[in-house]
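**Q** with the input below, show me the fold.
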Amino acid sequence: MIQIRSVLLLALLALSTTVFSQTTYPKITGYFSVMHPIVTLSSEETAVNFRDYYSVNFPTGINIWKSAKIGFSFEIAPNIKTDDGISKVNSVLFHPGVLVALGHGYTFAGRLAFETSGRFGVTPVITKTVIKNTNSSFYVSLPFPIRFGNDHPATFTSGIQLGIAF
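**A** Sure thing, here's the model as predicted:
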């Protein structure tokens, strides 16, 4: 009786070690980054960051990869803007989206955008992993936010984002 229990226990232990040592999905990763908008275009004006004002975003989020090719991401990004000597948190962006691995370190993120300033829209993002370590990776992204609402004209922005994923 004791031998049967021992054999069953060893078999269960061997099976659990094999199952848990494999790369499994869903796979969860987190990240932190800094995003600088470069230029914002609208029907009323062309606004350039660093010249007309200074704005910076701090996207922080969680990616849940369903497989090696597709995943879901949720990001929160506070925006700090300095204009005429006054600095403030201008808005907070809630940014859920779909991730698609394109291969060779490239990923496409198609995000919905909901800002506490009352603006909303979409943000297509192309990301390239530039340094991959065992426990982290560094990446560069090119986001292209498109925003509507809050009694302002539609805008299109280009920016650059640098981050670390872990």
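**Q** from now on I want contacts and neighbour counts done on CA atoms only, so please keep to that.
**A** Noted.
**Q** if you skip the residues just before and after it, what's nearest to F166?
**A** Nearest residue to F166 in three dimensions, chain neighbours excluded: S136, at 4.3 Å (Cα to Cα, 6 or more residues apart in numbering).
**Q** now show me the structure for the sequence below, then we'll compare the two:
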Amino acid sequence: MTKMALNACLVTLLFLSAFYSSKAQQPMETYPKIAGYVGIIHPIVTFSKNETVTNFKNYYIVGMPTGINIWKSKKIGFSAEFVPFVKADSTGSKMNNFLFHPGILVALGRGWTFAGRAAFETSGRYGFTPVINKIVKKNKNSGYFVAIPLPFRFGNNHDASFTLGFQFGIAF
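**A** Okay, the predicted model is just below:
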């Protein structure tokens, strides 16, 4: 073998070695992947046929969503969320509703996720909630997120309603 051929083989081996070692340092994601989260939700304003109701005016309602996300792939997943709501007014405070919120997750890229959720409330209301979610700070084992839930509710002898909310929390 000539010196030139030997050098070419050596350069090729070094290149392949560097290529494979850089690939080995990036861990492959495996699916299904399970993640949990907890947060705080503030319904801001609710619109219905006969009225517009704002939170923080005559009372304050806050919820604590807790959930489990099961990602089937990098793009699609399932989520089950459980949300107790507490209402405080001039007479005191109490848990006034509990929401079971299962749904589908669609990763939109760059930390954005769409959640399409069904909604079943102990108040007798039901409906659906589209949610847009953004991871705003990603750590090694967790991430902080903000979300805009848009609940549509029906039933229990009340007018149909639409709410604009704000949610934030931590996923792990």
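**Q** and the residue nearest to F166 of the first structure, what pairs with it in the second structure?
**A** Taking TM-score structural alignment as the alignment basis, one finds that S136 of the first structure is matched in the second structure by S142.
**Q** quick one: map E115 of the first structure onto the second structure.
**A** E115 of the first structure maps onto E121 in the second structure, with residues paired by TM-score structural alignment.
**Q** against N69 of the second structure, how distant is its match?
**A** To N69 of the second structure, E121 of the second structure is 20 Å away according to Cα to Cα, to the nearest Å.
**Q** give me the neighbour count for the match of E115 of the first structure.
**A** The number of residues packed near E121 of the second structure is 16, by other Cα atoms under 10 Å.
**Q** the nearest residue to it once chain neighbours are set aside: what's it in contact with?
**A** Nearest non-adjacent residue to E121 of the second structure, counting by Cα to Cα, 6+ apart: L99, 4.5 Å away. Under the criterion of Cα atoms under 8 Å, 6 or more residues apart in numbering, the neighbours of L99 of the second structure are F82, V83, P84, F85, A119, F120, E121, T122.
**Q** so which of the residues you listed are in strands?
**A** The strands, defined by DSSP state E, take in F82, V83, P84, F85, A119, F120, E121 from the contacts of L99 of the second structure.
**Q** would TSV of those residues with distance to N55 of the second structure be doable?
**A** Compiled in TSV, these are given as follows (distance: Cα to Cα, whole Å):
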residue	distance to N55 of the second structure
F82	21
V83	17
P84	16
F85	13
A119	20
F120	21
E121	18
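**Q** name the nearest of these relative to Q167 of the second structure.
**A** When those are compared for distance to Q167 of the second structure (Cα to Cα), V83 comes out closest, at 11.8 Å.
**Q** could you report the neighbour count for the counterpart of that closest one in the first structure?
**A** Under the alignment defined by TM-score structural alignment, V83 of the second structure corresponds to A77 in the first structure. Using other Cα under 10 Å, A77 of the first structure is surrounded by 21 other residues.
**Q** wait, A77 of the first structure sits on M35?
**A** No. Under the criterion of Cα atoms under 8 Å, A77 of the first structure is not in contact with M35, lying 9.2 Å apart.
**Q** shared neighbours of these two, which are they?
**A** In contact with both A77 of the first structure and M35: N57, F58, P59, using Cα under 8 Å, 6+ apart.
**Q** which ones among those residues map onto strands?
**A** By the criterion of DSSP E, membership of the shared contacts of A77 and M35 of the first structure in strands covers N57.
**Q** now do the helices in the first structure.
**A** Taking DSSP state H as the test, the helices found in the first structure are 2-21.
**Q** sorry, back to before: give me the aligned partner of the residue nearest to E121 of the second structure over in the first structure.
**A** For L99 of the second structure, the aligned position in the first structure is occupied by L93, per TM-score structural alignment.
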